[in-house]
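Q: Just to be clear, the model below is a prediction. Sequence and coordinates:
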Amino acid sequence: MRSKHGIPDNHENLIGFTRVIIDFTFKDIIFDVIVTLESSGKGLGQQLMNLLKSHQAVKHFKLYCLPDTESFYADLGFSTDVGGIKLMRCIND
């Protein structure tokens, strides 16, 4: 069974999901692609990403990722060339 929100196992336990904001106007951002450790390496993350990328109303996505996951996303067509956009943060004391 597959859904737009996640992938359950045969017992309906969630084993993979994505966290995404899509506003169809300005920002389409992927925040997380999560797969359980037991299900890792079985292509579920790729399935979730391909499902997102196939959304007809979205022209492009942005995402945040750790350096050790960069090659995973590069293999799916993502690039670090984002036109000079910089990530910034503010830490409240």
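A: On my side now, so go ahead. Numbers count the residues shown, from 1 in each chain.
Q: alpha carbons only for contacts and neighbour counts from here, please
A: Noted.
Q: Would you mind listing the buried residues in the helix or strand hosting residue 49?
A: Secondary structure assignment for residue 49, by DSSP states H and E: helix 44-53. For helix 44-53, a neighbour-count test (16 or more other C-alpha atoms under 10 Å) marks 44-46, 48-49, 52-53 as buried.
Q: want to compare, so here's the second one:
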Amino acid sequence: MSDNISISFERDGVDWTRAAEIFEKAPLGTREPDTLRRTFENSDLNCFAWDGDALVGIARALSDGLVQSVIYDLCMLPEYQGKGLGTRMMQGMMERLNTANVVLWAVPGKEGFYARFGFRPMLTAMALVEDPARTASQGYIRL
């Protein structure tokens, strides 16, 4: 990781094929570049990490701007993980969301990272998902 890492909250210049590669390598699964682009366009907050001109991390959030927000898809290339970039992205997003309540989807095993920001496991969250068996096998839900 170079010293030239910057964080941006604008979609300008994002190569969505590259973003989809980051999503897959992180690993968060697979998304078609156009689907990923559309999910970010329909989100209230976007966050991108750049190493010079190279996109290396992405995240997004939905928010009502007053009470509730939810963070999705915080991910970066594996070689950038564990070096403080996720912390910078989370801090930037939390500052901009500025709501009393923030929920997020965490990759199983990454809960400790989010606990550092004050996040706690939810006891009553429920999910209706496209593929319950696959989602359960990934550790996100119980069947």
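A: Now that the structure is in, tell me what you want to look at. Computed from a predicted structure; not experimentally measured.
Q: how distant is the helix holding residue 49 of the first structure from the center of its chain?
A: Averaging C-alpha coordinates over helix 44-53 of the first structure and over its chain gives two centres that are 8 Å apart (C-alpha atoms, centre = their mean, to the nearest Å).
Q: same question, stretch 83-95 of the second structure
A: That offset, for stretch 83-95 of the second structure, works out to 10 Å (C-alpha atoms, centre = their mean).
Q: ok, now which ones touch the spatially most central residue of the second structure?
A: By C-alpha atoms, centre = their mean, the mean C-alpha position of the second structure lies nearest to residue 74, the distance being 1.8 Å. With contacts defined as C-alpha atoms under 8 Å, 6 or more residues apart in numbering, residue 74 of the second structure is in contact with 57-60, 86.
Q: likewise residue 27 of the first structure?
A: Residue 27 of the first structure neighbours (C-alpha under 8 Å, 6+ apart): 21, 61-62.
Q: Please list only the buried members of the residues you listed.
A: The neighbour count (16+ other C-alpha under 10 Å) marks residue 62 as buried among the contacts of residue 27 of the first structure.
Q: Which of the contacts of residue 27 of the first structure fall within helices?
A: Judged by DSSP state H, these include no members of helices.
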